[in-house]
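> Can you look at this prediction? I've put the sequence above it.
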Amino acid sequence: MVSSQHKTSDVTIPRPPVAQGVPPQVKILQMMNAYRLAQSISVAAKLGIADLLTQPQSVTALAQTTATHEQSLYRLLRVLVSFDIFTEDENGLFHLTPRGTLLQTNVSNSLRDYAIVVGEMWHWRMWGGILHSIKTGEPAFDQIFGMEFQEYYQQNPEVAKNFDGAMVSALAMTDVAILANYDFTSFYRVIDIGTGGQGDGKLIASILKNNSAQQGVYFDTSTRIEQVKRLIEVTGLSDRCELVTGDIFESFPPNGDIYIIKNLIHDYDDDRAITILKNCRQAIAAHGKLLLIEMVIPPGNEPSLGKILDVEALIMSAGAVERTQEQYQQLLAAAGFQLTNIISSRSPMSIIESIPA
C-alpha cells in the first residue's frame, strides 16, 4: 500500500511543483466536487473513525474494527488526510487532527451527528430536487417524499433522532458564543424559548449558573421538557428554573425581562414568524428585551454559510428562509419591536437584539 508520504523503500519521490495561482476551471471543479468530500466525511463519522483514533492506528486495525474493506477504507482516509481531518505518519498510522476531533462522539462542540445527517439518503434525495424548488418556489422535499418534512420527521423516529442530534451539536457552539458576547447579569427573569426538538436547556442552565440571583423559564414541547427536566435537576437548578409546556403560536410565559428565541424564526414565513413575535410582544415586560439567535445574510457578494442554508431552507420546508438585517428589522417592527443591535459572534449565528416599540 502506497502511503501519502510518497515514499518507496529508501527512495524519496519528490512532489510535483505547485503551480502559482489556481485557474478558474480548477476552482469551479473544486466547488462542484465539494459534495463528494461532504459524503466522505459523513461516512467516516458513521464508522466512528475519530472515536477509534484516540490512539494512532493502522488502516488494518481500523478496517477490522469497522468491518470495512481495508484498501477501500485507505482510499477514503487518504482523501480526509489531504483535507487535514486525519494525518498519516511515515509508519502508516493514522492520527486525529483538531478538525478530526470534532467528529468524535463525546467532545465539546462535536459535529459528528451533523456530519452523519449531511450524508443521509433522505438529505441527498432532497437536494437532488433543487431544480423543482428553483422553478416553482416550492419545497422539493414535499414533491420527492409526498409529505412535508415535519410529517416525515414524525413518522421516522430514527430520522428525527439523528436530525435533533445534528441540530443540537451544530448549535452547541452558538450557546458558547451567546454567553461570550452578551451580558445577562442585569436580567432577573430569563425565558428561553425551546425549538420543539432542537433545544436542550443547556443555554438557560449556563445563564442561571452564572448568576445565583436570577430566575429562569424553559418553554418547549412536552416531549422535550422531560429531557430538559433531567438536566435542570442534575445541575441543581430546579428551584430557580421553571419548565413550562406550551405552543409558541398561542402564547408565551409572561413578564420575562429577556426572551431568547434561538434558531426558530427562520423556519417560518413572515406571517407565521410575526404571529410568534406578537405573542412574545404581548408577554414581555415593558422594559424587557428580545434576543433572536439566527444567521443574518450579509450584504454584498461575499460567501456566506447562511446563503447556502437559505437554499436548503427553500428545498426543505415551505416558508423557511434565512433573512437579512433589513428583513429582520421589518419583521420585528410588524410585531411591535424595535431592533436595537446585531451582535456577530464566532459561530455562524448572530444575536439580534430588540425592545418593545
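Cool, the structure landed. Numbers count the residues shown, from 1 in each chain.
> only C-alpha atoms for contact and neighbour calcs from this point on.
OK.
> packing partners for the helix or strand R36 falls within?
Remark: R36 resides in helix 34-47, with elements defined by DSSP states H and E. Packed against helix 34-47, as judged by 3 or more CA pairs under 8 Å, 6 or more residues apart in numbering; DSSP states H and E, are the following elements: helix 70-82, helix 112-118.
> In addition, the following structure is provided for comparison:
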Amino acid sequence: MSDVQPQPADATDPDDRASAAYLIDEALAYLYPAALRAAAVVGVADHLAEGPRTPAELASRTGTDPAYLHRVLRLLATRGLFAEDGAGAFRLTAAGSALRSDAPLSVRAAVLMITDRSRWLPAGEMDRCLREGRSAFDAIFGMPFFDHFARDAATAAVFHDGMAAMSDPEDQPIADAYDFPEHGVVVDVGGGHGGLLRAALRGRPGLHGVLYDREHVLAGHRLESPDLAGRWRPVEGDFFASVPDGAEIYMMKRITHDWDDEHCVTLLRNCRRAMAPDGRVLVMDAVIPPGDARHQAKALDLMMMASLAGRERTASEFAALFAEAGLRLDRILDTPTVLSIVEAVAAD
C-alpha cells in the first residue's frame, strides 16, 4: 500500500482569490499618479499638441530616454490620457488635453503640486498619522506645512501656482452657482491670485471686491483686467488676526480644510465680527457625503491628514464650527464642481 496520501483539491473560495487579486491591483495604483507626475515634469503633453509622435521623437524633444518614456506613456494610455497607434506613436487624448501647459484650463501645475514631495512623502507615511494622531509632515520635514513653505520659495511657488491651476476650472462655475449681490463688497479671504474674486465680480458692475492674503501671494494676482479696474483692492494681512471690516460677503475657497477646528473657529469669528449686519460667510470646500459612495472629498481628506492639521468636513461638522464662531449654517449649495458653497449667517 502506498504511503503517498492524495492531496486535497484546492478549496480556496473564489471570493478570496478575487479579493487577493483586487488588493494587489489597488496597491499598485500609486504608480499611475507617479507616471502622471513624470509626464507632467518633462512636459510630454506640450509636444503632442500638433499630433502624434513616437517615443523616440518625444524623447529627443524632452531630453528623456525613449525606452523609459515609452513605458510611462504605455501605462498612462491605459487610463485614457494618451493613445498609442499601430505605428507606435502616441497622441494626446481629450481626457489628457489639460496636461498641456497652454491648455485653456491647464492643470499641469496642479498635478505637479498634488504629486510634489511635500504631499507625496507624508502620504507614504500615513501609518504615522494613525499611530500619533497628527500630520506626518512635521516629522519628515522638521516643521509644519506652511512654515516649510515660508522658508522654501521654490516649494511655495509650486503650491501657489498649483492651487491657482486647480482653482481655475472651478471658479466660474462656483461663482455662477451663488446669487451674489449686485452691489456691496465681497472679501476673498485667503484668495490667492484672485481667480474666484474675478469670477464673482464679472457681470456685476456694482459689486466691489477685496483680495485678502499674504503680501507675497498678492504679488501674483491676476486681476488686472479692464472690466475690473477700480472695483477691487488688495489687502495684506493674517486672517487669523483679523479680516477687513464691513463687507456683505466673506468667502473662502479651499481654506478651512487646511486647518484644525480651533484655527477655523478663530477665522470664522473674525469674519463674524467684521461682516456687515446682514453679511454672510461662504465656505467653498468639499463636503463629505454620508455612505460608502466614492467622493473626491474622502481622498482630499487623507491628503490633508497626511500633510496638514486640517480635514474635509461633513455638513454637521461645518454646522458645529459655525455655531462655535457665532454663526449659523443657513444652507449648502451644490456646484458643478467637487466643492459646495456652505453659507452661514449671524447666529443672533
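Sure thing, it's come through. A quick note: this is a predicted structure, and the numbers were derived from the prediction, not measured.
> Overlay the chains and give the TM-score.
Overlay of the two chains. TM-score (TM-score structural alignment, normalised by the length of the second structure): 0.89; 330 aligned residues with a CA RMSD of 1.8 Å.
> Look up the counterpart of the helix holding R36 of the first structure in the second structure, residue range please.
The aligned range for helix 34-47 of the first structure in the second structure is 29-42, by TM-score structural alignment.
> Enumerate the positions of the matching stretch that are buried.
35-40, 42 (16 or more other CA atoms under 10 Å).
> next one: stretch 145-165 of the first structure
Judged by neighbour count using 16+ other CA under 10 Å, the buried positions of stretch 145-165 of the first structure are 148-149, 152-153, 159-160, 162-165.
> Equivalent analysis for stretch 167-179 of the first structure, please.
167-178.
> what lines up against F145 of the second structure once you look at the first structure?
Applying TM-score structural alignment, one finds that F145 of the second structure aligns to F149 in the first structure.
> Sorry, slip of the keys, the one I care about is G190 of the second structure.
By TM-score structural alignment, G190 of the second structure lines up with G194.
> Next, the contact list for the nearest residue to that match once chain neighbours are set aside, please.
Leaving aside its sequence neighbours, G194 of the first structure sits nearest to D220 (CA to CA, 6 or more residues apart in numbering; 4.7 Å). In this structure, D220 of the first structure makes contact with 193-196, 199, 244-247, judged by CA atoms under 8 Å, 6 or more residues apart in numbering.
> if we go to the second structure, which of the residues you listed are intact?
Counting by both residues aligned by TM-score structural alignment, their matches' CA atoms under 8 Å, the second structure reproduces these contacts from these: 193-195, 199, 244-247.
> so which of these is the most crowded?
Highest neighbour count within these: G199, with 26 neighbours (other CA atoms under 10 Å).
> Just say helix, strand or coil for it.
coil (DSSP: H, G, I helix; E, B strand; the rest coil).
> was I right about it contacting A170?
No: counting by CA atoms under 8 Å, G199 of the first structure sits too far from A170 to count as a contact (11.3 Å).
> Quick one: residues contacting the counterpart of P244 of the second structure in the first structure.
In the first structure, P244 of the second structure lines up with P253, judged by TM-score structural alignment. Contacts of P253 of the first structure were listed using CA under 8 Å, 6+ apart, and they are 191, 217, 219, 244, 283.
> Can you tell me the closest non-neighbouring residue to the last one?
Across the structure, with CA to CA, 6+ apart as the measure, the residue nearest A283 of the first structure apart from its sequence neighbours is P254 (4.3 Å).
> The one you found and C280 of the first structure: what is the separation?
Separation of P254 of the first structure from C280 of the first structure (CA to CA, to the nearest Å): 8 Å.
> Show the subsequent helix or strand relative to the top helix by length along the second structure.
The longest helix of the second structure (DSSP state H) is helix 153-176. Helices and strands here follow DSSP H and E; after helix 153-176 of the second structure, the next one along the chain is strand 184-189.
> how about that next one: buried residues?
Across strand 184-189 of the second structure, burial judged by 16+ other CA under 10 Å covers 185-189.
> The helix or strand that it is followed by - contacts with which helices or strands?
Remark: after strand 184-189 of the second structure, the chain's next helix or strand is helix 195-201, criterion DSSP H and E. Counting contacts by 3+ CA pairs under 8 Å, 6+ apart, helix 195-201 of the second structure is packed against helix 153-176, strand 207-213.
> what's the mean gap between the longest one and the aligned bit of the first structure?
Taken against the first structure, helix 153-176 of the second structure registers an average deviation of 1.6 Å after superposition, with mean CA distance after the TM-score superposition for the first structure.
> what do you get for the last one?
On the superposed models, the aligned residues of the first structure are on average 1.5 Å from strand 207-213 of the second structure, with distances taken as mean CA distance after the TM-score superposition for the first structure.
> whereabouts in the first structure does whatever helix or strand comes next after that strand align?
Next along the chain after strand 207-213 of the second structure, taking DSSP H and E as the criterion, comes helix 215-218. Under TM-score structural alignment, helix 215-218 of the second structure corresponds to residues 222-225 of the first structure.
> List the buried residues of the matching stretch.
With burial defined by 16+ other CA under 10 Å, the residues of stretch 222-225 of the first structure counted as buried are 224-225.
> now it, how far from the chain's geometric center?
20 Å (CA atoms, centre = their mean, to the nearest Å).
> now do stretch 286-300 of the first structure
The answer for stretch 286-300 of the first structure is 17 Å, by CA atoms, centre = their mean.
> That one corresponds to what range in the second structure?
Stretch 286-300 of the first structure corresponds to residues 277-291 in the second structure, going by TM-score structural alignment.
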